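Trainee: Sequence first, predicted coordinates after that:
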Amino acid sequence: MEPIIHTVFEPKTSTWQYIVADPSTKAAVIIDPVLDFDPSCNVIATETPGKLLDLIKENGYTVDRLLETHIHADHLTAAKYLQARLTKYEKKPQIAIGKRIGEIQKLFAKRYGLAEEEYEGAFDKLFDDDETFQVGKLEAKAVHLPGHTPDHMGFLIGGNIFCGDSIFNSDVGSARCDFPGGNARDLFRTASKLLSLPSTFKIYTGHDYPPNMPRSAPQAVSTVAEQIEHNKHLKRGTSEDEFVSWRTERDAALAEPRLIHQALQVNIRAGSLPRDGLLHMPVRVEGW
């Protein structure tokens, strides 16, 4: 049995969010939800997660888990907000992420001067590599997909894998590897793992950045066969050394994500806001 999959694009951060549901029981999970944030005035809003709640209500789903592929550096997660809203109508859904999250939390807590109690126990469930779980009557699997970040997980449900920021659509290619713990060789091996799945399996990506908009709309999914033939960075015949050389050179020229400091501080808390309402912003001083 295949799941019902709702794809919801958030255009300001070019992020794909997913609701994945068992058609027989209406049990569902939400993957990588986005909280609206305007850095020009430091205002957080909930229009985007509200659209997810509307879809849940319209379809009569019960959300068992809110799944995070990794600690995002380009948007704020809406996991805590959605958990609070959904708990009003049904049982409390777990916020779940990979088991390596603790080291990531400690790293960025130190960077931003956050106390341990700000993030300790923020996530309800930590997945082991290849751990299986249920979405209603559907079996799902948490798959370790390092490279973009060391904690990165994907979620295999039916003939579909939700790969987060691992590989992107064929005309975009692959994710950056220059965040702490990121590694281009790990990402190549992750891509090889994804592209070794059956050719008809569908790969749902975490973002879409259509180059020069050759397509009419952002694209959420492609098949393994399409990626093997057409991925601009990872198609058949690309060697590991070729990929690593190109990816490393490309990453060295990239600017940091626009919301990186706000996103990391909120996301290591699983979407909880700071108790004092303050986000710490590092300053680089030159020529003092």
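Mentor: Arrived safely, thanks for sending.

Trainee: rest of the way, CA atoms for contacts and neighbours
Mentor: Will do.

Trainee: tell me the secondary structure for residue 25?
Mentor: coil (DSSP: H, G, I helix; E, B strand; the rest coil).

Trainee: Please look at it and residue 136 and confirm they touch.
Mentor: Yes. Contact criterion C-alpha atoms under 8 Å: residue 25 and residue 136 qualify, at 5.7 Å.

Trainee: Which one of those two is surrounded by more residues?
Mentor: residue 136 (20 against 14; other C-alpha atoms under 10 Å).

Trainee: how much space is there between the more buried one and residue 262?
Mentor: Distance from residue 136 to residue 262, counting by C-alpha to C-alpha, to the nearest Å: 35 Å.

Trainee: who are the neighbours in contact with the closest residue to residue 227 other than its chain neighbours?
Mentor: Computed as C-alpha to C-alpha, 6 or more residues apart in numbering, the closest residue to residue 227 that is not its neighbour in sequence is residue 170, at 5.7 Å. Going by C-alpha atoms under 8 Å, 6 or more residues apart in numbering, residue 170 touches 226-227, 230-232.

Trainee: who are the neighbours in contact with the residue lying closest to residue 149 once chain neighbours are set aside?
Mentor: In space, and not counting its chain neighbours, residue 149 is closest to residue 182: 4.5 Å by C-alpha to C-alpha, 6+ apart. Going by C-alpha under 8 Å, 6+ apart, residue 182 touches 146-150.

Trainee: Got another one to weigh against that:
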Amino acid sequence: MSAHCYPVDVATKPDVTAFFDEPTNTISYVVKDPASNACAVVDSVMDIDYAAGRISFASADRIIEHIRANGLELEWLIETHVHADHLSAAPYIQEKLGGKIGIGENITVVQDTFGKVFNEGTEFQRDGSQFDRLFKDGDTYTVGKMSCFAMHTPGHTPACMTHVMGDAVFVGDTLFMPDGGTARADFPGGDAGELYRSIRKVLTLPDSFRLFMCHDYGPNGREIRWETTVAEERQHNIHARDGITEEEFVKMRTERDATLDMPKLIIPSIQVNMRAGRLPPKDDQGKTFLKVPVNEL
């Protein structure tokens, strides 16, 4: 995609409301078209007490209450990727408010990979059919009257997409705040070189575009933040600012990833999120189980 030709109105500035989930350090968003009451939800969270095996929806209910209280109409539930650190609440919100669930078309790669890891049977479809829309690189869509488009930004996972809605850019785990750097690239299907190229692709957007993070961990004890700009990332990102080469980035990322533990919720998250946020099917006794593969991740 040309660095100077975007299928959005760069003057459109959607209203963005953030919802921070402290247990998973995830930020979900309600994105409102400034010219109508239409909105989208990006990267919602379903609550899980993993030790107790209990699912709840307090985080999702906050989003639902905001949408209802402001008289908004939900059109899209966007997943930037198959998250490994939180469970998606998209089906729960969709049941309450409607809207279409969308993710990148390479969800099929993720489903095939983890369908094997979790020994899912043939009843588990690996064609992305659990989602309403599979986005390809450059695909456009609308939220109300607002033009939006999807950019394929693999590296963290094969299915990662960055969504551009007016001047607001939802980067998933492709980037963190400038002092947080970038996300890991060592999950199955991840690639540090691809991640570097995806970041450079995002940073061809206009300097003034607002970037919204999916996670923030408050490096060095600072307060949690989730909004920055293309210009700030290009100038100050500790891992990927202008002037850092792909070779330097790959070396840093590979060495850093080797020191990281797996996310605490990776096992339930992937099983649920590769199903678009739905739990695995009940067994013959009507019970739902999540599997724990041993020595597979």
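Mentor: Yep, it's here. Values in this document were obtained by computation on a predicted structure and should not be read as measured data.

Trainee: And the TM-score between them?
Mentor: In this superposition the chains share a TM-score of 0.94, using TM-score structural alignment, normalised by the length of the first structure; 278 aligned residues with a C-alpha RMSD of 1.3 Å.

Trainee: What does the residue nearest to residue 149 of the first structure correspond to in the second structure?
Mentor: Alignment note: residue 182 of the first structure maps to residue 190 in the second structure; criterion TM-score structural alignment.

Trainee: Next: residue 224 of the first structure.
Mentor: Taking TM-score structural alignment, the alignment pairs residue 224 of the first structure with residue 230 from the second structure.

Trainee: Now for the closest residue to its match other than its chain neighbours, how many residues are close by?
Mentor: In this structure, residue 230 of the second structure finds its nearest non-sequential neighbour in residue 207, 4.7 Å apart by C-alpha to C-alpha, 6+ apart. Neighbour count for residue 207 of the second structure, taken as other C-alpha under 10 Å: 13.

Trainee: Please identify the helix or strand for residue 207 of the second structure.
Mentor: Using DSSP states H and E, residue 207 of the second structure falls within no helix or strand.

Trainee: how about it, what's its match in the first structure?
Mentor: Under the alignment (TM-score structural alignment), residue 207 of the second structure pairs with residue 199 of the first structure.

Trainee: ok, that match touching residue 229?
Mentor: No. Residue 199 of the first structure is not in contact with residue 229 according to C-alpha under 8 Å; the separation is 10.7 Å.

Trainee: Tabulate the contacts of residue 182 of the first structure (TSV), appending neighbour count and distance to residue 164 of the first structure.
Mentor: As requested, the contacts of residue 182 of the first structure are exported to TSV (neighbours: other C-alpha atoms under 10 Å; distance: C-alpha to C-alpha, whole Å):
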residue	neighbour count	distance to residue 164 of the first structure
146	26	11
147	26	11
148	26	9
149	27	11
150	23	13
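
Trainee: farthest-separated two in the residues you listed?
Mentor: 148 and 150 (6.9 Å; C-alpha to C-alpha).

Trainee: shared neighbours, those two?
Mentor: What both residue 148 of the first structure and residue 150 touch, as defined by C-alpha under 8 Å, 6+ apart, is the set 182-183.

Trainee: Show the contacting residues for the match of residue 224 of the first structure.
Mentor: Going by C-alpha under 8 Å, 6+ apart, residue 230 of the second structure touches 202-203, 205-211.

Trainee: for residue 231 of the first structure, same thing?
Mentor: 169-173.

Trainee: Which of those residues has the largest number of neighbours?
Mentor: Neighbour counts for the contacts of residue 231 of the first structure (other C-alpha under 10 Å) peak at residue 169, which has 26 neighbours.

Trainee: any idea how far that residue lies from residue 277 of the first structure?
Mentor: The value you get for residue 169 of the first structure to residue 277 of the first structure, if C-alpha to C-alpha is used, is 37 Å.

Trainee: what do you get for residue 99 of the first structure?
Mentor: Distance from residue 99 of the first structure to residue 277 of the first structure, by C-alpha to C-alpha: 28 Å.

Trainee: With neighbour numbers in mind, choose between the two.
Mentor: The residue with more neighbours, out of residue 99 of the first structure and residue 277, is residue 99; 16 against 6, by other C-alpha under 10 Å.
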